[in-house]
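Colleague: Coordinates only, no sequence provided:
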């Protein structure tokens, strides 16, 4: 199978034209690698232009027989569609064999959310007398107050703070920048951390602009944020399974329940599709009925 030139071109397309992160690019290439593994398993080596829809359907059945979960199958199908879409753009193929391939139906499992008392409990469990205490309080306030992804938090920079107008500039997925409002409480804890703790640290070269640093003066890792949330959950006796993303989900849920516009929440979360935002916001039927009653002229 002489696919190497096409895979190399596909990788460049994902990096340059779609501005995807390194992890996302590798995930897409991994999806195509699974298709190659399938062909090897049946002793076939088709050229890229010889692949048809029937082949892909049989491939998906093969994945299912291997015990692959529906969510992972959907991920692979998404990668296939991106790859063959690229080949169409480049005029390598005339017909897209993945066009009629449908992803398996996925159940929408909503993660746990925290109420405001549980969030306050996490913050109160932090020992502010320790050097990292003020930093950790600021981290929880920013995750919940701004709805950031964990990577967006670790990449947050001092130069992207605009306290005068209460906004921060966030670098999201696909290197897309967005402005997110930040409340006074989160700003207060960031300011205390910067002026009372961080200013006394020996900061490693290249890390001067990152807000949140570890005890060695380097940018915090993703895993350290996960460990922080886990330790706080244990300290407060919280029975829910939570992660940094739980605070992001709680941010969106509380805004919607408070009457915020879904489009505004979509913008703050950095979602390209409103459908994604709907997954993060479980609005009950009573609230929807209330919205219709209050705002629709025929109600």
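Modeller: Looks like it came in fine. Computed from a predicted model, the values in this text were never measured in an experiment. Numbering: from 1, shown residues only.
Colleague: contacts, neighbours, all on C-alpha from now
Modeller: Will do.
Colleague: can you give me the strands for the protein?
Modeller: 161-162, 167-171, 177-181 (DSSP state E).
Colleague: want to compare, so here's the second one:
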């Protein structure tokens, strides 16, 4: 069995059995393709069934010269998953990455925005342009519901349950959850829908997509990044931000105002509470406030 057929089989497994998104599958595949490129460059002819730990270790050493420890850890994790699949399907008897150590990376805490900075970004949107109302509605939804950028661009009109005060979100692995949506966010979405979206010529297949580009199609993730980056430049924000920064700020602000981690976990759609703890960095000042407010020996 060669590398190409193994990768295709693995991709089918990730899509059908695990229900992963195309973006996630592409990321997993990239790690394997990088290994294949290393083998080709070094004239190493070996199949995915026969490749051993020593060759994998050589690849890891070469990668270590080019990327940081966090990226190394991601590549090792991706390859370990691939070879675990090979073992599961009885193509191999062992996983060649079983004894390869992952570099220690520590916890990288994402940047966060203050409420004032988020307000400044949204206020900087030019509402005189047609896309202005759309952009305001998108950023309010991104921050107000704590969505991933992929969840935002794929949001459907049929996912809006405004009377009940919720939106239905399809997250990683096609897992669905209901997230509360505030009256303010609902208002901006309705303004966009009633005053802007109705004048767009919608392309076939995108009739139910909420946020559309000028051509009547779904927005790309890259476009959301560009919109946010341009707004940050406009207000001279001295931070490197992305759509994910709004999601992290959503969680952080909820925590700072007294929300419990379990509730935040459900709204973010995290399977593990540990993931939520990484997103929501707890500073010492806040921990002291929690202790003084809730401990019986305060």
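Modeller: That came through fine. Predicted model, so just to flag it, every value in this text is computed and none were measured.
Colleague: overall similarity of the pair, as a TM-score.
Modeller: Here the TM-score for the pair of chains, by TM-score structural alignment, normalised by the length of structure 2, is 0.90; 298 aligned residues with a C-alpha RMSD of 2.2 Å.
Colleague: one step back: of the strands of structure 1, which stretch is the most buried?
Modeller: strand 167-171 (a mean of 20; mean count of other C-alpha atoms under 10 Å).
Colleague: what's it in contact with?
Modeller: The contact list for strand 167-171 of structure 1 (C-alpha atoms under 8 Å, 6 or more residues apart in numbering) reads 152, 155-156, 160-162, 177-182.
Colleague: One more: stretch 289-298 of structure 2?
Modeller: Outside stretch 289-298 of structure 2, no residue touches it (C-alpha under 8 Å, 6+ apart).
Colleague: Apply 10 Å and report the result again.
Modeller: Applying C-alpha atoms under 10 Å, 6 or more residues apart in numbering, the set of residues contacting stretch 289-298 of structure 2 from outside is 256, 258, 284, 286-287.
Colleague: Surely residue 109 of structure 1 is in contact with residue 281?
Modeller: No. Using C-alpha atoms under 10 Å, residue 109 of structure 1 is not in contact with residue 281, being 11.6 Å away.
Colleague: Looking at these two, which is more packed in?
Modeller: residue 281 (20 against 8; other C-alpha atoms under 10 Å).
Colleague: contacting residues for that one?
Modeller: Applying C-alpha under 10 Å, 6+ apart to residue 281 of structure 1 gives the contacts 110, 249-257, 262, 265.
Colleague: Residue 43 of structure 2 too?
Modeller: residue 37.
Colleague: That one and residue 55 of structure 2, how far apart?
Modeller: 12 Å (C-alpha to C-alpha, to the nearest Å).
Colleague: what do you get for residue 44 of structure 2?
Modeller: Taking C-alpha to C-alpha, one finds residue 44 of structure 2 at 9 Å from residue 55 of structure 2.
Colleague: who's more crowded, the two?
Modeller: Neighbours were tallied for residue 44 of structure 2 and for residue 55 using other C-alpha under 10 Å; the higher tally belongs to residue 55 (16 against 12).
Colleague: So what does residue 229 of structure 2 match up with in structure 1?
Modeller: Aligning on TM-score structural alignment places residue 229 of structure 2 opposite residue 230 in structure 1.
Colleague: For its match, grab the count of nearby residues.
Modeller: 16.
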